[in-house]
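A.B. asks: Let me see the structure of the following:
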Amino acid sequence: MMVFFWQCVLFLSLASALLVHADMKLDCRPDTVTLVWTENRSQADTSLFRLGNCFPTSFSPRRAVFSVDVNNCNFKRLVTGSHLLYTNDLTYISSPDSNILPSTHLVVCEYERPKDWYPMMYYPVFNTYGEGDLEFHIGLMNADFSGPATSTSFPLGSLIPIMASVVQKSHQPLLLLLEECIATSTPELHPKSSIYPIITNKGCLVDSKISRSKFEPRQTSSEIHLSLQALRFAHGEEVFIHCSLVAWDPVGLTNTRKACYYVKDHGWKLLDNSTYSNLCDCCESSCTSRRVRSIRSEKHGIVQKAVLGPLTITMNS
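C.D. replies: I've put the predicted structure just below:
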């Protein structure tokens, strides 16, 4: 592994007036970069910060933390004489109903160029396959998603907290999506199985049009939280939820690679960036790729079938 000698760290803001509202700490190490952004504005949603194409490693109401490899997150490398510069953009993507405007800040790590270092002839392309096994998980959670559920029975009309995740191991950061989910009364799907559609059309939470079901804000890109309103389906029988979990390269969402839910009086909303909720317009028709998929794009998604259950829906007393 190439060894760098840390010389200095530069932080340049493209919107310097905003710096009075925040404090930024940047630690550039030989292979990793740690950025801690502390936000003083109460209206800011720290989950909406991005470092290149990376979601925050962790965040709280006032702080966004990124701890990443310098070769990830779309860092760009520039060689200038005796120095190596790694640059990236810290962006705040905001939302249409926010009073805080989107902003971009340039982040620069500067290293002394090792004497035996020579530029590579190409930059490696990191894909989400062939770098070790992925572990997918899906489970029932407690009301605030802080731990597993203590019961598998839910009163009709209550919210069922569901979390799906992928353990990334040696892979590059992945974005987990729920491509399809249906409820049935059987642990296996059969041609004559009665089904209730929950998520269809490549990530459209269709159940949210007639219920309080919704996707919850992400805590990390490798997890997705779904609050599903307990449905009047297969009453008195066991209920199983069959889902297709998809792990994607997090660069770029499309109308076939998304998580959308319906908000009453507002329409369809994109979970990961409501600014691009137009990607959800196809949820009313058919979500198909707008271009012929290449071999490369086919390999950017890894699909895993999963079954959650059994659970039971009880009538309110």
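
A.B. asks: For the rest of this, base every contact and every neighbour count on C-alpha atoms.
C.D. replies: Noted.

A.B. asks: mind listing what the most centrally placed residue in the chain touches?
C.D. replies: Centroid-nearest residue in the chain: Ser221, 2.9 Å away (criterion: Cα atoms, centre = their mean). Counting by Cα atoms under 8 Å, 6 or more residues apart in numbering, Ser221 makes contact with Phe55, Pro173, Leu174, Leu175, Leu176, Pro250.

A.B. asks: Find the nearest non-adjacent residue to Leu12, please.
C.D. replies: The spatially closest residue to Leu12, leaving aside those adjacent along the chain, is Leu106, at 5.2 Å (Cα to Cα, 6 or more residues apart in numbering).

A.B. asks: any idea how far the residue nearest to the centre of the chain lies from Ser274?
C.D. replies: 16 Å (Cα to Cα, to the nearest Å).

A.B. asks: What of Ser297?
C.D. replies: Using Cα to Cα, Ser297 is found at 24 Å from Ser274.

A.B. asks: Where does the residue nearest to Leu12 fall, secondary structure wise?
C.D. replies: Per DSSP states H and E, Leu106 falls inside strand 103-112.

A.B. asks: Please provide the structure for the following sequence as well, for comparison with the first:
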Amino acid sequence: MMASFWQGVLLAVLVAAMPVTADMKLDCRPDYVTLVWGEGRNPVDPSLLRLGNCIPTSLSGWEAVFNVGFNDCNFRRLVSGDHLIYSNDLMYISSPDSHILPFTHPVVCSYERPQDWYPPIYEPVFNTYGEGEMVFHIGLMNDDFSGPAESTSFPLGSFIPIMASVELHSHQPLLLLLDECVAAATPELNPGSDLYPIITNKGCLVDSKTSRSKFEPRQRSSEIHLSLQAFRFAIGKEVYLHCQLVAWDPVGLDNTKKACNYIKNHGWELVDDPAYSNLCDCCDSTCKSRRMRSTASGKRGLVKKAVLGPFTITENP
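C.D. replies: Predicted structure coming up:
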């Protein structure tokens, strides 16, 4: 559970900015939030309140209660400096004949970043790079992954098609995986960089828990296709995707070498063989690493770091 890793609640902020006065309480817990809206001078219909895309968990008189996890209701996640921040919007959907105007209200929970987690310093390399008999590629693609993207601008909520691949030449067949990916507003990372986590925990597409992002069915073992739903992080600014690519022995998959989608109402699923989805069970805890073998001892794969970008995410018209 998240409580094992994102410990120490640092801040819970609920800023009032609406045309009504109400008694509001926000309680930020390690892996969920409780928001209570009470009666004010101009009481609203609590059934018309929404937290992200969630309706109230319970209603009583003029009171609405939301008791939801951060993986629900379209919560946004951001790593900034020493903080892990979850944000959302409390919205009131006013009826046309109501004297109370619709409003949107920010909801933010901030936690201390785990002491043992820091963004790695990635090499500022782009698109293509090699290692001996292997040449790696990563790039933005068109909608059906048949060619390069014609634009590097993507509206919020649309899909950003991304393909990573490895040319093996005379090397034995290997499976291409995306091990880790985070978005940042800079081509280089440092411990103070603002980050949007996308793939963590050795191949877990954590963004698929709160969006429609997904690894697509594999066409070739040497390629992996990612449909990434455009997110709110750094809207209108240049965005860079910092990833770690892994070319690995296809018969050597384990819980540290995998590609996992989160399927709503089902759970984590292994892209390459759903029958072995138990390899993804650690996605909600910790997928422990193993020390890689050296090239001299016949290692089973290769890990390479890359940066994709820049591209931009724009507000919907």
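
A.B. asks: Drop the TM-score for these two in here.
C.D. replies: The TM-score (TM-score structural alignment, normalised by the length of structure 1) is 0.56; 186 aligned residues with a Cα RMSD of 1.8 Å.

A.B. asks: Counting neighbours, what do you get for Ile162 of structure 1?
C.D. replies: Look at Ile162 of structure 1: counted by other Cα atoms under 10 Å, it has 22 neighbours.

A.B. asks: again but with Ser294 of structure 2, I slipped
C.D. replies: 11.

A.B. asks: just the one 10 residues further on next, same as before
C.D. replies: The burial count assigned to Lys304 of structure 2 is 17, neighbours taken as other Cα under 10 Å.

A.B. asks: show me what contacts the closest residue to it other than its chain neighbours?
C.D. replies: Once flanking residues are discounted, Lys304 of structure 2 sits nearest to Leu245: 5.1 Å by Cα to Cα, 6+ apart. Under the criterion of Cα under 8 Å, 6+ apart, the neighbours of Leu245 of structure 2 are Ala164, Leu176, Leu177, Leu178, Asp179, Glu180, Val303, Lys304, Lys305, Ala306.

A.B. asks: tell me which element Leu245 of structure 2 falls in.
C.D. replies: Counting by DSSP H and E, Leu245 of structure 2 is found in strand 238-248.

A.B. asks: and the strand holding Leu106 of structure 1, which stretch of structure 2?
C.D. replies: Under TM-score structural alignment, strand 103-112 of structure 1 corresponds to no residues of structure 2.

A.B. asks: In terms of neighbours, single out the busier of Ser297 and Ser274 of structure 1.
C.D. replies: Neighbours were tallied for Ser297 of structure 1 and for Ser274 using other Cα under 10 Å; the higher tally belongs to Ser274 (18 against 12).

A.B. asks: and the longest strand along structure 2, how far from the chain's centre?
C.D. replies: If you go by DSSP state E, structure 2 has its longest strand at strand 301-314. Counting by Cα atoms, centre = their mean, to the nearest Å, strand 301-314 of structure 2 is centred 15 Å from the centre of its parent chain.

A.B. asks: With stretch 232-247 of structure 1 instead?
C.D. replies: How far stretch 232-247 of structure 1 lies from its chain's middle: 23 Å, per Cα atoms, centre = their mean.

A.B. asks: cool, stretch 151-159 of structure 1 as well?
C.D. replies: With Cα atoms, centre = their mean, you get 27 Å for stretch 151-159 of structure 1.

A.B. asks: Equivalent analysis for stretch 137-154 of structure 2, please.
C.D. replies: Relative to its chain's centre, stretch 137-154 of structure 2 lies at 20 Å (Cα atoms, centre = their mean).

A.B. asks: swap in stretch 252-260 of structure 2?
C.D. replies: The answer for stretch 252-260 of structure 2 is 19 Å, by Cα atoms, centre = their mean.

A.B. asks: Quick one: end-to-end length of that stretch, please.
C.D. replies: The first residue of stretch 252-260 of structure 2 is 16 Å away from its last residue (Cα to Cα).

A.B. asks: One more: stretch 69-88 of structure 1?
C.D. replies: By Cα to Cα, the extent of stretch 69-88 of structure 1 from end to end equals 12 Å.

A.B. asks: State the span of structure 2 onto which it is aligned.
C.D. replies: Using TM-score structural alignment, stretch 69-88 of structure 1 pairs with nothing in structure 2.

A.B. asks: Run through the residues that contact the equivalent of His137 of structure 2 over in structure 1.
C.D. replies: His137 of structure 2 maps onto His137 in structure 1 when the alignment is built from TM-score structural alignment. By Cα under 8 Å, 6+ apart, the contact set of His137 of structure 1 is Ala164, Ser165, Val166, Ala306.
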